[in-house]
Every structure is written in structure tokens, then in C-alpha cells.
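Undergrad: Turn this into a structure:
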Amino acid sequence: MEKPIDLAVVGGGSTAVSFLAQFVAELDRADYGGALRVAVFEPLGEVGPGEPYARDLPTNLLNIPAGRMSAYAERRGDFLEWINSRGPEVLDRYGIHEPDAGAFLPRPLFGEYLADVWRKLCARAGELGIRIDRLRARVDGMALDPAGGRLRLETSAGEFQARRAVLCNGNLPTVSYAGLQGRKGYFNSPYPVADLVRRVGRDARVGIIGSSLSAIDAIVALKESGHAGPMLAVSRSGRLPAVRSTMAPPTPIVPPTAQEITALVRSPERGLTLEDLYAFLSERLAATGDALDLADILGYGGSPKEALGREIEASSTLPRSWQAIAISLNEAIEHAWRLMPDAERRRFHADWRALWMTRRATFPMVNAVKIKRYLDEGGLRIHAGNSGLDIHAAGDGFEIRLPGAQGGTAVHRVDFVVNATGMSTDVKASRDPLVQSLLARGIAKADPYGGFGLDFDTGCLLDAKGGVVENISVLGSLAVGTYFWTMSLDVNARLALEQARRMAGELSVAGVAA
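TA: Have a look, this model is predicted:
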């Protein structure tokens, strides 16, 4: 029987590449000299980009400036350095002239960078005697061998034995509007937007479910490709994300540390409250010299077009230091979440999470200006559905029913519906075979706030009885219930570095067991 895989990495997207690049770098730094076999299971054609950064239209923009995009937690400028080292050819393909650290570049370009990081880490691993096998296979199940302490991976390419696994299996598809699945004209995701543009007729009536970042990608891709038909975007709130300020804060924002967050807790019984965090962040805002403008922080009222106009004006003329302070929380945000008692977490999800998502997940000015133009020209409308939003198939198309202005129901007929509500983290509702396997076998349990239940210190799964499964850890979106903001590349890179260091340290001390 073939020797078991020492480390199985499930998934080959950005988080997996970030973990592996930092894992190999840590082993290199430790002068690791043992034999090690790593297998990466990725069903897509290319390792690195995953779905978020896959080859697609250049209208898909990063929502983080180029200077902060990197596979390495401690080398934040790596992406920009890679661009500068490539010469003009790579930039010409995307119509980019002189990128700077503050530019919001096309996501497929970052995908090219990740593919190159993958190639380089594999080459360096080979020089260190580390064997990395890439298997173009989907992992559909996983089981524990109680006697040998090993894992059995059930894949589309057969079964494999492994000593340890890191799950980087990416975002789960949305489970909303499941009744429309398979219906002609329905897209359960906007991506790839190139496919959207190809299949949607130029004059077709299009309904977009959602008004967040994914919805913006779909709208811009269609409109910039010449779509002339009416477009209606609907969401419960009808709110667009905040627009990222084009001006730097007057003073540099120093990220809070885990120790500073921990010090906010006045008593273990009370834990960290939302009021504690509010006071802390307000003090940090005051230190910048910016006034506490709740209208600006919480969002402007009025119609979506009016609110977006005010957003554009504010982000063109004000530093909006509150945005930089919110972003700086990325360095320690999981510690704030860990210290909140369950009652506070429930309060946050019930009262504040929707607002947090629209204000924290900002989008770049270039797309904000485009969306405003579409609204001004009348080719795009954005409406709030609140709890009365209803979308169903009707004839050859779809009907979108919204609460009317006078208390009735407004009915809108569309030819296509694009579900841009984003990813799901509800593992209980997921149809993903691996997720179902882990839950059904009691190897994992659902976290009430999304993803799997994990041990905070190691990122390892908690089984159905609450025990730590020491040889299966999780990175990425399915770690959301434990670490909260795992939709952010820099947070995932930092958590990946922590796991890489821990595993590399264990190997350096003990070597790989026979």
C-alpha cells in the first residue's frame, strides 16, 4: 500500500496557496530536512486563483488596494512587487499604465499572481525535498481511522490515506432561491461574469438579487459590455456598500493588538460588549482629529441614487477615517469576536450585522461612479424589498414582486435573474458532499454563526461531542463562526501563517512519523 500523504490540502484557491507558500517558507527558514509528501486536491483547472480570482472580465475589481494584496501575511506589498517585476506586458493586457499601492486592480490579475506564487512554492519545495502532488480531484468525503489516527479521503480519483488535512475548500454556493435552480435564465451566481455577458441578450430585462459587491460586479460587467435593457437590483435593504474614500486619513492608523482588545473586557462574566467596542473605536477616531459623524458612518438615507451621490461626494472630499479604523480591526478582529458572550453575538447578528456588511465591505470609487451613471441614465433601478420580496418563475421569465409605494404590490417582469446574494456559510443547509460527510460522521459540527465549529487556538475541527479533531484544520470562509471576518484575504493570510508556523514547528522538532 502506498505511503500515506503527510498533509492533504483540500482546495487550491487563494487561501490554500497562501497557507502552502507560508508553510514552505517556514520549513525553509527552519532548515527542514525530512521527507514530506503534500497533496493538493483541486478540481478546477488551475491552482491559485480559485473562483474569486479566476480568469474573467477585467471589470471584476479588487475591493482592497493593490498595496495590501498578498499571499503572505508579513509581506503585504508582494503583489505590487510582482506586478512591477513583470514588465509592461502583463499590465497592457488589462489596460493598466502605472499601478500604485492605492489602485483597485482587476481580480483576474491577482489570480495570475496567485498562480505564479503556486509555481514558485512548488519549485522551492522541490529544492527542499518536499514532494507536492496536485490532484485534479474533488474530495467528497472524509473519515477517521480510530486505530491508526489517519484520515481517509474519498475523492473523485479514488481513496487516499492522509495523516493530516487542511480544509481550504472555499465558499459554499448560496442556498437562497433554491426553487429557481435549473430554471432557464436563472444564474445562481454572477461568476464568471464573462458567461453572464455571453448568455444575457443585449436588450433583455435583468433582475439582480442583491445590492452588495457581487451585485455590483454583475451590473458593471453587463453594462460595460453594452447591455442596454432595463436592469432592476433588489435586496432587503436596497443599500449599496459604502464607497472607499480616495483620501488618506490625516494621521496613520495603527492597528489594535490582541492585547488591547483583551484589555477592553472589564470582567470575565460580562465579556466584551458592543458598547465596549463602540467606545474603543470612538476614542481611536477622536485621536485622528475626525469628528464622530454618525450619518456618515451609518450611511445616508434617501433613495439609492441620492445615498450613492452623497457617498461619492464624501469619499471624494473627506478622509473618512472611520473606514481606515474599521479596516485596521482586521489585525485582531477574531479576538474581539472570541471575547463576546453569546448574547452579544446574537445581538450583533440580529441588529447590526447587515449594517456592518454594507458599511465595512466598501467598493472602489471607479465602480461607484459607474453605478451612479447607470442610475442617472435610468438603465438601472435599485429597490428595497424588506421582508416582502418575492421572486418566482412565470412563463418564459420571472416575476419580481416588491412592496408597492401605496401599500400594494409592484410586479416586475424580467427575462433573467442573477442571484448575487453572495456565498453561504450555512453548513447544515449545504449540499456539498464533503460538508455533509463531515457532519454525518460526527467529525464536525456546525457553528451557530456560520461554518464549522473550531478550536480557536489551532483552527482544528470540533467534533459532534465538542472534542478537538487534531489532524483536521480549517481556513477560509468556513472558519467564519470562530474568527468572524474570514471573507478578507489579509485575515485569511494571517490565520494561514499561524497554522503554517504551528505545523512547520511540529515537523521541525519531531520529523515525519514513519
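Undergrad: okay, CA-based contacts and neighbour counts for the rest of this
TA: Noted.
Undergrad: so what's residue 145 up against?
TA: Residues near residue 145 by Cα atoms under 8 Å, 6 or more residues apart in numbering: 151, 152.
Undergrad: Next one: it relative to residue 18, how far apart?
TA: 29 Å (Cα to Cα, to the nearest Å).
Undergrad: Tell me where the stretch 301-450 of the chain has helices.
TA: 304-317, 321-328, 333-339, 342-347, 353-360, 365-377, 433-440 (DSSP state H, counting those that start in this stretch).
Undergrad: So which of those helices is nearest residue 506?
TA: Taking Cα to Cα, helix 333-339 is the member of the helices of the stretch 301-450 of the chain nearest to residue 506, at 24.1 Å.
Undergrad: can you list contacts of that closest one?
TA: Under Cα under 8 Å, 6+ apart, the answer for helix 333-339 is 258, 261, 262, 265, 271, 272, 345, 482, 483, 484, 485.
Undergrad: isn't the last one right next to residue 493, touching?
TA: No - with the criterion set as Cα atoms under 8 Å, residue 485 and residue 493 do not qualify as a contacting pair; they are 11.9 Å apart.
Undergrad: Would you mind telling me which of the two has more residues around it?
TA: Between residue 485 and residue 493, counted using other Cα atoms under 10 Å, residue 493 has the larger neighbour count: 28 against 21.
Undergrad: ok, and the more buried one, which helix or strand is that part of?
TA: In this assignment (DSSP states H and E), residue 493 forms part of helix 489-510.
Undergrad: in that helix, what counts as buried?
TA: 489-501, 503-505, 507-508 (16 or more other Cα atoms under 10 Å).
Undergrad: my guess is residue 470 contacts residue 457, does it?
TA: No - using Cα under 8 Å, residue 470 is not in contact with residue 457; the gap is 11.2 Å.
Undergrad: Neighbour count: the two, which is higher?
TA: residue 470 (15 against 8).
Undergrad: a strand runs through the more buried one, doesn't it?
TA: Yes - with DSSP: H, G, I helix; E, B strand; the rest coil as the criterion, residue 470 is located in a strand.
Undergrad: Alongside the first, I'd like the structure of this one:
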Amino acid sequence: MPAKIAIIGGGAAAVAMCLRLYENMREASEVSNNPYIAEIRIFEKNNTIGPGIPYSTPYDCHLVNFPKKIMTAVFDSKYLTNGLYGTDSGAENRANLFNSYLHTDYPPRHLYGEYLESRAEQIQNEAIKLDITLEFRRNTEVIDVKSLDEQNFLIEAKTENYTANYVVLCTGNMPSTNFRELIGKEGYWHKPFYSEEDAKNFDPKKSVVIIGSRTSAIDTALFLFSEKHAQEKVIMVSRSGLLPVLCPQKFVNYQLKYMPEYIEAAGTSISLDTLISLFWKEISDAEGCTIDFSSIVKSYKDTTALHWLDRQIKEAEMETPNPSSYVIAKVFLLFPKIWQALNESDQETFLESYYGLFMTYASNIPLQFAKKLRELIQDDRLCVRGGFESITTDTPGTFNVRFEDGTSISTSQLINATGCGYDIDSVPLYKSMHQRGLTAAHRLGGIVVNPQTFCVLNKDGIESARMYAIGEPTRGVVLATNDVRRVNWQAESIADAIFQGISA
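TA: Below is the predicted model:
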């Protein structure tokens, strides 16, 4: 009997999983000179495999946040070509559109989605040669997973059932838990705008308030303007009132001086206070002057959105190095190890006091975004306002957005663009698994997994060696998992573990 692997969710993580499994099996077949028999089935509730929600948007105004050379590198393969695909490849003789988009380092996200889709088709066709069956179940939503015994799971979808030896949960973003009390109210949209369907019933002749000021909010604002859905003013509101920083124009392999040594020596017991002290020491060394928490821009009280953009655009156009960004990028990649070694109290302190600001500096937008945002602000079509405090609905059809200085603004159109949520009961699949004890809710969001193996733990804390999770569902353990490089790292680790399991 072939090993049967079910992957729930067909986005970028699923493609990375399949690519790594394919390469492992191919190399094993070359050594043994025998085909490697296996069956992999991807269940995707939408109609495409590869793009997922982030890369399905068809609009050129939605750009990737990292240079394409970084994005493509994580899915590179020594076995799959980067050129034209044969007519029998199922890729409709497409070139690698993502790499062919030469006029910018930050192409539209839909091209990256097509890149992932073509990669999935390549793997599917190449796998056949090894007796590996890779099946795509599009428009198939999984509603439950049940454990049959120690070696088998039943995957229940709306249209079919499937029995598998291994299950990988890579379902992507969960719905926002912020402002759920407003769901169903006229004029309120609970998620960012990425399509015409999202903009259904939106009135372009009325002003709009977008809750949030990071990438999801920016995506929504640019969509409204580029697709002529916003003829009136758009107001973005958040607590900090800060936009993300610009992506570095040059990526330097900067070496941290203090933090790695401390993290290695501390092992599984990292002190947040010590870590933060060393972080500022790293920043000060990189910048050549003393910098601490009190000396950086932390909110709208320290700068305006226009000044924030002006300064960063000027630095980018002059190609002025920003050493701090190199430090932050390196620290961001260390986060999984750091997070697991912090105690519960330090984790909660970090989330409450530092996480939002850190993500403002760690999140990136391309120069094109910054210039467009500056233009919209200068034309008084876009406003970014900090000090956001709460929303009330005293009058039907009107939302009162209140600020910490006691002022408020009213709007009849309100969009929640605060990002994804982490309540597993907001997703029917996880809610069902949670109710039966197959998964457990992590206190900081998502489901409980082993931080080293990403194996799912049940309500009794017992690890399943055959069920894994990738990306946002593992947020409580890994934190900030929506970075494509980190998701790929998780996918490769899980693929290696499954391969070892079926090879034993």
C-alpha cells in the first residue's frame, strides 16, 4: 500500500511541502533505483492550487513585499526548470511569469501566484514518473478530520471522504477576532478588500474608514483608489498611526554581534529584559550612535505619516544604507527560537508592549507603495490617523470612531483591515477538531504544536506523530508565521519528517 498524505489547504505552504517531498522521494529513488510509491492529495476550498488568498488578488496595485529574488529562492528546485514548460506539462506552455517580470523587483502578487501555480503543476507531472500520485482537489472544503487509529485519519470534506496516514494542516489565515460584534451591521466589512466581490455594496461616493495602518490596510486603500471605488476621502486609523517601513533597497548579510551568542548560551530560558537590552546594543553598534526605545519613532506623536514617508523615500532614492533594518531583519529570522525560550510572562509582556511596534519596523512595503501613499496624502485623498481607541454604533448605519484625545469621526462605511485572527473556533474545521479534543487551543492563539517538530498536540498534550500544522495556525508557538521564508522553513521540516516516517 502506498503512503497516503493529506494536505489541507492549497496555498504556498502546500506547494513548498509537495516540492520538498518530491525532491526527497526522487533522490531516494535514484539511490535505490526503484520508484517511490506514494499518494499525496491536496484539498483546497478555492479553485486554484498555489496562490492561496494572499496571491490570488488579480490587481497590479497589490505588490509582493519582498524582492522577487528572495521570494523565488525559497521555492527553487534543482530538478524543475525555470524556463518554458512543455505542452504536456499542464502549465499551458507558460513561462515563469514571476521571473520574467523584469521591470521591477516588486511585481504584482498575482504573478507570484501564477508562479506557485505553475510550480504545483510541474511537480504533479514530474511526480508521475516516480509513481507518486499528486492529486489536487479544488473547490473542496474540508470540514473535519478524525483519528481512526494511531496510523490513519479520516478527512471529511463536503463532497468526499479520504483516509490518510499523514495530515498536514496549512489552512492559512483565520478570520480577524477584532470587532466581531460589528459583523452583520450595514456598512461594515470584516476583512480587507482584495476583489470586486469584497467591494460589493460599497458606495464610492461616501468616505470610508479603514481600521489598521499596516500592509492589509494599505492593500485595501490602494485597491479602492486603483479600481475607482474611492471618490471621497479614505481614512486609515490605528493606535500607533505609523505606516510600515520601506523594504531595504539592498539586502546585506549583516552579522549580529551580541544576540546570537546570548541566545545560544541561554538555551531554553531567555530573559526578555536581557534580550531587549542586547537588541538596542545591536542597533546602536550598527548605526554608530546610542539608540534606545526612547529615541525611536513609536507613534503619531513623534511624526506625521507624510514626514515618515518623505524621510524613508529620500533614504531609498539616495540608496542610503539603513543599518537598523539589517539588524531587524536578522532578529526577525531568529524569532522562532527566541519565542520558544521565553517564559509565559515574558511572552505576554512582549505581545502587549513591543510586538505591534516591532512588526511596524519588521513589516516592509516597496518604494512604489510609499510613493503612491505619499501622493494620496499630499492630494488630501488619504489620511493616516493615530490614537485610535474604540468604535461605537449609537446611530444605526453610522460608526463613531473615537480617539484617545477625546475626538471622534463618523462614517457609514467601515473596513476591518487589522489582519488575521487566531481563534481556532472561528474556523469550522478547527472548531470541530477542538470540540473532540483532537487539537488544543494555544493560550496565545492558534493550536498547540510541538515547537521543534510542528506535530499537533491533542487536549491531553499528547503529540500526534502523523499530524502537523504550518503557518498561522501555529502562531502561538512560532509567532509571526506569515513570512514566506518562515512558512517554507516549516514546510521543509515537516516534509523531511514525513519522508523519514514513510521510509522507516
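Undergrad: After superposition, what is the TM-score?
TA: The pair, once superposed, lands on a TM-score of 0.87 when counted by TM-score structural alignment, normalised by the length of structure 2; 487 aligned residues with a Cα RMSD of 3.2 Å.
Undergrad: thinking again about what came up before, of the contacts of helix 333-339 of structure 1, which belong to helices?
TA: 258, 261, 262, 345, 482, 483 (DSSP state H).
Undergrad: per the alignment, the fifth one corresponds to what in structure 2?
TA: Yep, that's residue 482 of structure 1 we're talking about. Taking TM-score structural alignment, the alignment pairs residue 482 of structure 1 with residue 477 from structure 2.
Undergrad: What number of residues are in the vicinity of that match?
TA: 25.
Undergrad: so is residue 85 of structure 2 in a helix, a strand, or just coil?
TA: coil.
Undergrad: thought it was touching residue 118?
TA: No - counting by Cα under 8 Å, residue 85 of structure 2 does not reach residue 118; the two are 9.0 Å apart.
Undergrad: which one of the two has more residues nearby?
TA: residue 118 (25 against 18).
Undergrad: Give me the aligned partner of that one over in structure 1.
TA: By TM-score structural alignment, residue 118 of structure 2 lines up with residue 116.
Undergrad: In contact with the match of residue 482 of structure 1, which residues are there?
TA: Here residue 477 of structure 2 is in contact with 336, 339, 340, 448, 449, 450, 451 (criterion: Cα under 8 Å, 6+ apart).
Undergrad: Of the residues you listed - the most surrounded one?
TA: Neighbour max across these (other Cα under 10 Å) = residue 449, 30 neighbours.
Undergrad: Can you tell me the closest non-neighbouring residue to that one?
TA: With sequence-adjacent residues excluded and distances taken as Cα to Cα, 6 or more residues apart in numbering, residue 449 of structure 2 is closest to residue 456, at 4.4 Å.
Undergrad: Would you mind listing the residues in contact with the aligned partner of that neighbour in structure 1?
TA: Residue 456 of structure 2 maps onto residue 461 in structure 1 when the alignment is built from TM-score structural alignment. Neighbouring residues of residue 461 of structure 1 by Cα under 8 Å, 6+ apart: 443-445, 452-455, 468-470, 472-474.
Undergrad: The alignment partner in structure 2 of residue 154 of structure 1: how many residues sit nearby?
TA: Residue 154 of structure 1 maps onto residue 156 in structure 2 when the alignment is built from TM-score structural alignment. Residue 156 of structure 2 has 17 neighbours, counted by other Cα under 10 Å.
Undergrad: Apart from its neighbours in sequence, what residue is nearest residue 156 of structure 2?
TA: Nearest to residue 156 of structure 2 is residue 144, by Cα to Cα, 6+ apart, at 5.1 Å.
Undergrad: doesn't residue 436 make contact with that neighbour?
TA: No - between residue 144 of structure 2 and residue 436 there is no contact under Cα under 8 Å: 10.3 Å.
Undergrad: So those two - more neighbours on which side?
TA: A count of neighbours by other Cα under 10 Å puts residue 144 above the other of residue 144 of structure 2 and residue 436, at 17 against 13.
Undergrad: Trace the more buried one over to structure 1, please.
TA: Per TM-score structural alignment, residue 144 of structure 2 is aligned with residue 141.
Undergrad: and that match, helix, strand or coil?
TA: Criterion first, three-state DSSP; result for residue 141 of structure 1: strand.
Undergrad: gap between it and residue 439 of structure 1?
TA: From residue 141 of structure 1 to residue 439 of structure 1 the distance is 10 Å (Cα to Cα).
Undergrad: Equivalent analysis for residue 88 of structure 1, please.
TA: 49 Å.
Undergrad: dump the residue contacts of residue 238 of structure 2.
TA: Residue 238 of structure 2 touches 211, 212, 213, 385, 386, 387, 388, counting by Cα under 8 Å, 6+ apart.
Undergrad: how far away is residue 264 of structure 1 from residue 274 of structure 1?
TA: From residue 264 of structure 1 to residue 274 of structure 1 the distance is 11 Å (Cα to Cα).
Undergrad: before we move on, what about residue 501 of structure 1?
TA: 32 Å.
Undergrad: Determine the number of other residues adjacent to residue 319 of structure 1.
TA: Neighbours around residue 319 of structure 1, by other Cα under 10 Å: 18.
Undergrad: Do you have the helices of the stretch 101-250 of structure 2 handy? List them.
TA: 109-128, 215-226.
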